[in-house]
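**Student:** Here's a sequence, model it:
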Amino acid sequence: MNHFELFNLPEQFELDLAQLSASYQKLQQLTHPDRFATASDQQRLLSVQKNAQLNDAYQALKSPLLRAEYLLELRGIDLKHETSTMQDGMFLMQQMEWREQLEDIQASADLDALEDMDDEIAGQIKLHLRQVEDQLDAATDESHQYAADEIRKLKFLYKLRSEIANLEEKLQD
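**Tutor:** Here you go, the predicted model:
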């Protein structure tokens, strides 16, 4: 059973996160190991395994990036073990500019500039997530490859955003 079926959700990028959470809570109650405290060893082990699978599925669907990767995986494109590099020269140039900008901000300790950069990256994440959704909805081989490229960009953007948060914490100390 795939993650979407597990939570009785449509196999699509756009999800009702409240419905996902409600389904997760119900299933969590059914599979939680505490319910099987007096059961046989085999039943307890099965409960732990089912609960771990449930948690993994929930985390995958809750995160837009992981959800997009999972949808592509269901469609035969596995990004987890790929070695392909990004071919978008413009985005690679933009990455270098953002890296330089982050270094400059770190050197100057300019929290306002850091906040502006974070806002810019957050906007880029939203833009690329919309692109991923559109391409996944198109559901063609070509659109899946385009979505995979967008996911590669999103991975960079999420990592950069994490670095921004770490720098902000460091500068505020």
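**Student:** contacts and neighbour counts: CA atoms only from here.
**Tutor:** Will do.
**Student:** Any idea which residue is closest to the centre of the chain?
**Tutor:** Leu65 (2.6 Å; CA atoms, centre = their mean).
**Student:** how about that residue, what does it touch?
**Tutor:** 129, 151, 154-155 (CA atoms under 8 Å, 6 or more residues apart in numbering).
**Student:** Please tell me how far it sits from Ala139.
**Tutor:** With distances taken as CA to CA, to the nearest Å, Leu65 is found 17 Å from Ala139.
**Student:** cool, and Gln124?
**Tutor:** 23 Å.
**Student:** neighbour count winner among the two?
**Tutor:** More neighbours surround Gln124 than the other of Gln124 and Ala139, with 16 against 13 (other CA atoms under 10 Å).
**Student:** next structured bit after the helix or strand hosting the more buried one?
**Tutor:** Here Gln124 sits within helix 111-138, counting by DSSP states H and E. Next in sequence after helix 111-138, counting helices and strands by DSSP H and E, comes helix 141-172.
**Student:** Now show me the structure for the sequence below, then we'll compare the two:
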Amino acid sequence: MSVVVVNLSASDDYFRFFGLNQKFNIDLPDLDQAYLAIQKEVHPDRYARGSDVEQRIAMQMATLANTAHQTLKNPIQRGLYLCKLHGVDAKLETNTAMPAAFLMKQMEWRESLDEQAENISALEVLMAEVEESKEDILTEIVQAIDGAKNYERAAELLRGLLFIDKFAVELDDTIAALI
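**Tutor:** Below you'll find the model as predicted:
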């Protein structure tokens, strides 16, 4: 029995690995279906009686499939990955520069969270605003990547989305603590 190598040459491009077009706005059910098909092919149990080499390759392919799936399933990670594929490093650790209007909105949200920490209905209104802002940025990211192929702009938007996402988690935790 030899390992069915899904497409090792595509291992440097997660989209090609799953047979998907390289774009931000992917069809998640297609991603999941491709992932499950690959996992079924390379599942280590299928190679339990295979040679050490076959077992190792199956394990490597299963690990690659997991990593690729997690990266492409998450919109922020998918966007950062696309930027990286096109030579743009988002510099998340060092580049925290944001437009003034964006920073002002972040400060407003933070103040609202602090002031309304016990008011669940006010926090739910704030969550709706944060979610709407996330959707607006995701729409802009689709345009930047899939439309304009402007990966520098996409990296800026993704950095902002990371801020919003982190705040949304904190807000969600605050709401959950009140329920």
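**Student:** re earlier: now the angle from the helix holding Gln124 of structure 1 to helix 141-172?
**Tutor:** 160 degrees (axes from the mean of the first three to the mean of the last three CA atoms, to 10 degrees).
**Student:** What helices and strands are in contact with helix 111-138 of structure 1?
**Tutor:** helix 64-74, helix 89-108, helix 141-172 (3 or more CA pairs under 8 Å, 6 or more residues apart in numbering; DSSP states H and E).
**Student:** how about 6 Å then?
**Tutor:** helix 141-172 (3 or more CA pairs under 6 Å, 6 or more residues apart in numbering; DSSP states H and E).
**Student:** How far away from the center of its chain is the helix it packs on?
**Tutor:** Mean-position distance between helix 141-172 of structure 1 and its chain equals 9 Å (CA atoms, centre = their mean, to the nearest Å).
**Student:** do stretch 90-102 of structure 1 as well
**Tutor:** 22 Å.
**Student:** any idea what Asn119 of structure 2 aligns with in structure 1?
**Tutor:** Taking TM-score structural alignment, Asn119 of structure 2 has Asp110 as its aligned residue in structure 1.
**Student:** should've said Pro44 of structure 2
**Tutor:** Using TM-score structural alignment, Pro44 of structure 2 sits opposite Pro33 in structure 1.
**Student:** so how many other residues sit close to its match?
**Tutor:** By other CA under 10 Å, neighbour count at Pro33 of structure 1 equals 20.
**Student:** again with the one 3 residues further on
**Tutor:** Other residues within reach of Phe36 of structure 1 by the criterion other CA under 10 Å amount to 17.
**Student:** Val48 of structure 1 versus that one, what's the distance?
**Tutor:** For Phe36 of structure 1, the distance to Val48 of structure 1 - CA to CA - is 9 Å.
**Student:** hmm, back to that, how close does the match of Pro44 of structure 2 get to Leu6 of structure 1?
**Tutor:** Counting by CA to CA, the gap from Pro33 of structure 1 to Leu6 of structure 1 is 18 Å.
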